[in-house]
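In: 3D, please:
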Amino acid sequence: MLAIAGHLGAGKTTLLNHLLRNGRGVRIGALVNDFGAVNIDAMLVAGQVDAMASLSNGCICCAVDGDEVGEMLGKLAAVKPRLDLIVVEASGVAEPAALARTIITADDSRFHYAGLVLVVDGLQPDLGHGVPVADLVVLNKASSGPDAEGLRARIRELNPRVPVLSTDFARIDPELLIDPPERAPQAQLSFDELLCDEHDHAHPEYQSVEFRGDTPLNPRLFMEFLRDRPLGLYRAKGFVDFGAQRFLLQLVGSSLRFEKRRSGGTELVLIGTGMDTQALLAGLQRCVGEPADENAMLGVLKFVV
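Out: All right, here's what the predicted structure looks like:
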């Protein structure tokens, strides 16, 4: 489950609509929170989303009871066929930190919190309070802003490690956020898929780095690597071999999950923007072959599902 926050007019609904139009094969549900009696944002996404719930005339992080948020998210999680991604688009008055807490406390085994995407208006000098808690910053209207580099520098001061993606019209590659699911091929493309094929704009690029090895990693050093993650790293996925145990790893923003798997070596893909590839690989290499003490696995086991 992904949260999208940002000031009024920054481009949150534009980003959600872009994901809906360009997330090929991805089934997306949306919880849209508009502030006012007429839920305009919900109207703007209603014709494209696979499932939707809306909260109106109140801010999701303060005016709406947490149980109600959990109930609505639960309804989206129960949709059949199963959704691949649930997006919570908050009103422009929502405090990002409070929004994240509200979603995290909506305990449900059918979904997990996958971080906060903060949309920043490149024409608006006020960054607000969301940058320190953001897992990804989308610097929108970047080519129109008078000082995009200055804004990036201010973002770095507030959150040195957060990936920052400069965009226009919130056009980010959906694969930065989620993998397209493997589905049976269709004999005929749907109308939405035809629309995807016809778009003629380029997405801002992201980086994808692979790491493989047969020698077990030291779990304590690997968790330190994730804790002090390299600049720009947003996602990591694949298999991690700790010797006695091997796990499927899913890291998205601030969400970390391990699932037990059979032995077979380490195979990782690391995704982000503005990453130092050599430093990233060197950090992983430091985890290889170092003997682990008997308590080294404790840090990993806290995140096993």
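In: from here on, contacts and neighbour counts on C-alpha atoms
Out: Noted.
In: mind giving me the packing neighbours of the helix or strand where residue 101 lies?
Out: In this structure, residue 101 sits in helix 96-104 according to DSSP states H and E. Packing partners of helix 96-104 (3 or more C-alpha pairs under 8 Å, 6 or more residues apart in numbering; DSSP states H and E): strand 2-6, helix 66-77.
In: second chain to compare with the first, below:
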Amino acid sequence: MTTLAGPDPPDPDSVTEEPVMSETSNAPAPAASGSAAGKIPVTVLTGYLGAGKTTLLNRILTENHGKRYAVIVNEFGEIGIDNDLVVGADEEVFEMNNGCVCCTVRGDLIRIMDGLVKRRGKFDAIIVETTGLADPAPVAQTFFVDQDVGEAARLDAVVTVADAKWLSDRLKDAPEAKNQIAFADVILLNKSDLVSPADLDRVEAEIRTINPLAKLHRTQNCAVPLEAVLERNAFDLDRILDVEPDFLEAGHHHHHDSDIRSVSAKIEGEVDPDKFMPWISNLTQSQGPDILRCKGIVAFPNEPKRFVFQGVHMILDGDVQGDWGKDEKRVSRVVFIGRNLDPAAITEGFEACRA
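Out: All right, here's what the predicted structure looks like:
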């Protein structure tokens, strides 16, 4: 999906550009090269399921930075959830479902980029948030192998959000997670409060064996100065070619974990919290190791706000947030992404929670 968000842009004639400062240095970030001058900067947000990409995106969209960002969000699954979790996502939405942005819907990415290029001037930069199952290589490749996109936009940086608690496991069983680290220009080692200092050092050392050059920030709730992730002019094609020599070849391919699937369920109406809460809790506790990610928006009777929950494995978090619109249908939706999931059992269990 795509959304335009942020305050009105300042008058360019009344603003002088300030150098972008990095978090740890007083030196200004390098200026765009001559060939990149005038191109729309694009930041790719990536990271495995549940690491905190949407949290970072919402931080970007709600900070008082005076800039407008066009945001492209991709989802994995038949039922869209993420677009309703992104601040201001009701302005203009294009949903890209049933696949990662790097393969089955890559044509959609190029199409949306082409549409945004025609509207340049209405925003300052573009952010692409990939599904957690995406290998960022083909996403980044788009800006080099598609002539129209490459002439109008430049890849500013690949920013990877990593879950400090689960990254070690994902590096062992998910090739996408390893590629997300390898291709990163900036890495947020997020949820750092959930592990011990010793474990945090160990995870960081694992990251450094894969990518010793990326700027790394330890974060909680993706709290990081925006200049640490935006307008970095950090994407280094030479470094990427060292990682993947065939990066610029049109036939470049990548691998997915074919055992991972998405299971979605929807109720046209409300659910009973006295049934739903025990059900979702029992499901995540009993199948937690196989549930890589779960999320949902459900309607409770006599509750004007939406109940939003998100989870990774057996860790579940939820709260009421955001009123249901006056004319909005109260539809309850849940999505589970993982291995060995039983679609029929999940659908029946959710249906049994109907109010």
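In: which of the helices and strands packed on helix 96-104 of the first structure is buried the deepest?
Out: With neighbours defined as mean count of other C-alpha atoms under 10 Å, those peak in mean count at strand 2-6, which reaches a mean of 26.
In: read off where that one ends up in the second structure.
Out: Counting by TM-score structural alignment, strand 2-6 of the first structure pairs with residues 43-47 of the second structure.
In: about what we covered before: make JSON lines from the helices and strands packed on helix 96-104 of the first structure and add distance to residue 56 of the first structure to it.
Out: Formatted as JSON lines, these follow (distance: least, C-alpha to C-alpha, whole Å):
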{"stretch": "strand 2-6", "distance to residue 56 of the first structure": "16"}
{"stretch": "helix 66-77", "distance to residue 56 of the first structure": "12"}
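In: which of those sits closest to residue 118 of the first structure?
Out: Among these, strand 2-6 comes nearest to residue 118 of the first structure, with 5.0 Å by C-alpha to C-alpha.
In: ok, average deviation of the closest one from the second structure?
Out: By mean C-alpha distance after the TM-score superposition for the first structure, the fitted strand 2-6 of the first structure averages 0.8 Å away from its aligned residues in the second structure.
In: look up how far residue 123 of the first structure lies from residue 174 of the first structure.
Out: Per C-alpha to C-alpha, to the nearest Å, residue 174 of the first structure is found 24 Å from residue 123 of the first structure.
In: likewise residue 22 of the first structure?
Out: Going from residue 22 of the first structure to residue 123 of the first structure by C-alpha to C-alpha gives 25 Å.
In: in terms of neighbours, single out the busier of the two.
Out: Neighbours of residue 22 of the first structure and residue 123, each counted by other C-alpha atoms under 10 Å, are more numerous for residue 22; the result is 21 against 18.
In: to which residue of the second structure is that one aligned?
Out: Under TM-score structural alignment, residue 22 of the first structure pairs with residue 63 in the second structure.
In: now do the buried residues in stretch 34-47 of the first structure.
Out: Neighbour counts over stretch 34-47 of the first structure (16 or more other C-alpha atoms under 10 Å) mark 34, 35, 39, 41, 42, 45, 46 as buried.
In: residue contacts, the fifth one?
Out: Taking C-alpha atoms under 8 Å, 6 or more residues apart in numbering, we find residue 42 of the first structure in contact with 32, 33, 34, 54.
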